[in-house]
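A.B. asks: Sequence first, predicted model second:
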Amino acid sequence: MSSRTGTFSRRFWLAAAAVLSILAGPPWVGAARSQGDPLPSWNEGGPKQAILDFVGRVTTAGGHDFVAPPDRVAVFDNDGTLWAEQPVYFQVAFAMDRVRALARAHPEWRDTQPFKGVIEGDATAVAATGEKGLLEIIAATHAGMTTAAFDALVAEWFRTARHPRFQRPYDSLVYQPMLELLAFLRANGFKTFIVSGGGVEFMRVFAQRAYGIPPEQVVGSSGVTTFEIRPDGQPVLIKEPRVEFIDDGPGKPSGINRFIGRQPILAFGNSDGDLQMLEWTAAGTGPRFLGLVHHTDAEREYAYDRRSHVGRLDKALDEAGRRGWTVVDIERAWKAVFPPAPRSDR
């Protein structure tokens, strides 16, 4: 955003402009206000001002912290950062619904964990199977079909499934303040990416519609796919029950390097799984912005951090305090959490 407010021929007006700029604060803030508040769902305060200041500094041509547009890369975790993640990750909810839908064709599941626990609604039994059990559920519900068929299943699930607490479509539970931030960054020459532990093909179904982030700018965990030509001559990709890449924890910097090829200058997360992504972003030269969404609002959303079974925020919260990263306390920082409910759900 430009810091210039115009060119005046008279010294009087130059002096007046200088005085006004001092009273109004940094020049990019005045420019942003003159165009309307780009972050209307953010309360005035530290996090909002830190964002405005950072974007102003890196986009002011000729400024000490100016960053050329190709290097304005911003990365965002998805679960708990761009949309809700409680009581379970939404992709896990999808997988469990698929287990129940497929149970009639798999009578053996009624006597086999973790499928037995899913069918009976026994969350404790499912949790006891740990990561191994979760991978079995994902393999059984995500593999053995074409990528096109999987996309159609996910799209239909988003159309029909409802969140157990809010009774809204899962893909409507995106964070309004983060939607505004994404739009604000793109309006200022940033390229925005999702870098998430969630399945890349699952996220690509909704990322464009929900966030304005195209499929090629979604980095996530992926399974193996194989190319096949069907008897009718149609080429397809088949999803295999094997993991190819886990985009979580230390996998996130690797994913950024592998799929983006540029070190970000802005990163936002919400859990310990995002710590290495934030550290990698902070390690670059020049101006950097590191943000954490802290879930503190039990009334409008959820309150959880260090002991949560989903989106645990412990080490990263301590690191943010030591390094001066921006922590966004939802209860204090956001005027609204979600966009208004879709008309069909009101």
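C.D. replies: Received the coordinates, thanks.
A.B. asks: From now on I want contacts and neighbour counts done on CA atoms only, so please keep to that.
C.D. replies: OK.
A.B. asks: show me what contacts Val328?
C.D. replies: Applying Cα atoms under 8 Å, 6 or more residues apart in numbering, we find Val328 in contact with Pro47, Gly291, Leu292, Val293, His294.
A.B. asks: Pick the one among the residues you listed closest to Ser172.
C.D. replies: Val293 (18.4 Å; Cα to Cα).
A.B. asks: Tell me which stretches of the stretch 51-200 of the chain form strands.
C.D. replies: In the stretch 51-200 of the chain, the strands defined using DSSP state E, counting those that start in this stretch lie at 73-76, 191-199.
A.B. asks: if we can go back for a sec, mind putting the contacts of Val328 into JSON lines with distance to Ala125?
C.D. replies: Compiled in JSON lines, the contacts of Val328 are given as follows (distance: Cα to Cα, whole Å):
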{"residue": "Pro47", "distance to Ala125": "40"}
{"residue": "Gly291", "distance to Ala125": "35"}
{"residue": "Leu292", "distance to Ala125": "32"}
{"residue": "Val293", "distance to Ala125": "30"}
{"residue": "His294", "distance to Ala125": "29"}
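A.B. asks: Below is structure B, check it against A:
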Amino acid sequence: MTMAAPSAILASHTRKAIAALALAGLALAGCSTSATAPAAQDAAAQSVQSAQSAQSALPSWRDGAARQALLKFVADVTRPGSPAFVPPDERVAVFDNDGTLWSEQPLYFQFFFLLDQVRAAAPQHPEWRSNPAFKALMANDMQGLMRNEKALAALVAKANSGMTVDEYDRTIRDWLAKSRHPKFNRPYTELVYQPQLELLSYLRANGFKTYIVSGGTIDFMRPWSQAIYGIPPEQVIGSSQAVRYQVRDGKPVLVRDPKLDFIDDGPGKPVGIYRHIGRRPILAVGNSDGDLQMLEYTTGGDGPRLAVLVHHDDAEREFAYDRQSKVGKLDKALDAARARGWTVVSMKRDWLQVYPAAKP
């Protein structure tokens, strides 16, 4: 899950995010051989082509149980005549974002953005100089931030409100173009998982509609989701901040208010799916306890279903964390996956490659 600007999210999640920063150091066949031979030949050719496509699919995935489960599920639900066939309109796949489609350590990427917004807004707010949370932030005093989390939440809400949604969109794009991850020194949008990019493309090639369902705000994800994931903004579901209609300088705009409309995390994810999609997914992919209810909701429907959990166990190429992590904690969902037979993806064993090649 990603941090959102309003205090309703910050109040409940700031402590664990800041603590993490401190710990981190910041087919058809014929019935007659004569009349239907061409059709049979076409079906055979399609079958061979499908097999070849599956064989070449997901090249960054090792050919283990996780990859085979994904390929089998897609083959079963897309093969006409299969007892598990699912019509294209019902092929809905949902993905969490943080820790599932891109990295989330040592801190949710959106939280880095929010803190930078406070720093950028500081010159317009000299009164902040006496604020203990602001002092701690400017001094990189993580313990100080933890002691003043309510004050920090108010600062973040103030710094990320008041502008129009178009202005905020540009601010996010600019920040992503300039900012770099503290460990990998790469743009955050390059720290997406290559195996997941392949999975998204493979699902769409087989008639699936892919959605992001994240605790992060829709404002933060929509500006770049299509360019990076191939997921258009209308297929991004997330936490949302209140906006209001206003006319500024004769132009109608939407202005951000410092309060939260909806938290799309934990039990909120199935609610967000219902509100935005109106269909129960048949495939859900997550990585943390914040995705547990989304996986339960997906697998609770009739017909074929698949739930997938990404387990971060690769400290060399990315990060290794699960039950004790302050960010992306995977505990109850891991137990549920083992008890219910969900597919658990080991980043270390199942992925040949983690990130795409760095751009020049």
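C.D. replies: Great, that's in hand. Note that the coordinates shown come from a computational prediction; the quantities given were computed from them, not determined experimentally.
A.B. asks: Among the strands of the stretch 51-200 of structure 1, which comes closest to Asp329 of structure 1?
C.D. replies: Closest approach to Asp329 of structure 1 among those (Cα to Cα): strand 73-76, 16.9 Å.
A.B. asks: so that closest one matches what in structure 2?
C.D. replies: Counting by TM-score structural alignment, strand 73-76 of structure 1 pairs with residues 92-95 of structure 2.
A.B. asks: what does the matching stretch rub up against?
C.D. replies: By Cα under 8 Å, 6+ apart, stretch 92-95 of structure 2 touches 101, 208-214, 279-286.
A.B. asks: and the two most separated of these?
C.D. replies: Longest span within those, Cα to Cα: Leu101 and Arg279, 22.0 Å.
A.B. asks: who has more neighbours, these two?
C.D. replies: Counted by other Cα atoms under 10 Å, Leu101 of structure 2 and Arg279 do not tie: Leu101 has more neighbours, with 23 against 14.
A.B. asks: was I right about the more buried one contacting Tyr193?
C.D. replies: Yes: Leu101 of structure 2 is in contact with Tyr193 according to Cα atoms under 8 Å; the separation is 5.7 Å.
A.B. asks: tell me the centre residue of structure 2?
C.D. replies: By Cα atoms, centre = their mean, structure 2 has its centre lying nearest to Asn97, at 0.8 Å.
A.B. asks: Next up, the contacts around it.
C.D. replies: Each residue near Asn97 of structure 2 by Cα under 8 Å, 6+ apart is listed here: Met1, Ile212, Val213, Ser214, Gly216, Gly286.
A.B. asks: Also Gly207 of structure 2?
C.D. replies: Neighbour list for Gly207 of structure 2: Thr78, Pro88, Arg91 [criterion: Cα under 8 Å, 6+ apart].
A.B. asks: Surely the second one is in contact with Arg204?
C.D. replies: Meaning Pro88 of structure 2. No: applying Cα under 8 Å, one finds Pro88 of structure 2 not in contact with Arg204, separated by 10.2 Å.
A.B. asks: now that we have the contacts of stretch 92-95 of structure 2, which one has the most neighbours?
C.D. replies: Neighbour max across the contacts of stretch 92-95 of structure 2 (other Cα under 10 Å) = Val213, 32 neighbours.
A.B. asks: what residue of structure 1 matches up with it?
C.D. replies: Using TM-score structural alignment, Val213 of structure 2 pairs with Val195 in structure 1.
A.B. asks: Now for Asp98 of structure 2, how many residues are close by?
C.D. replies: 27.
A.B. asks: what residues are up against Thr100 of structure 2?
C.D. replies: Tyr193, Gln196, Val285, Gly286, Asn287, Val310.
A.B. asks: and of those, the nearest to Arg323 of structure 2?
C.D. replies: Nearest to Arg323 of structure 2 out of the contacts of Thr100 of structure 2 is Asn287 (Cα to Cα; 11.5 Å).
A.B. asks: The closest one corresponds to which position in structure 1?
C.D. replies: The alignment partner of Asn287 of structure 2 in structure 1, by TM-score structural alignment, is Asn270.
A.B. asks: Please consider this matter closed, and thank you.
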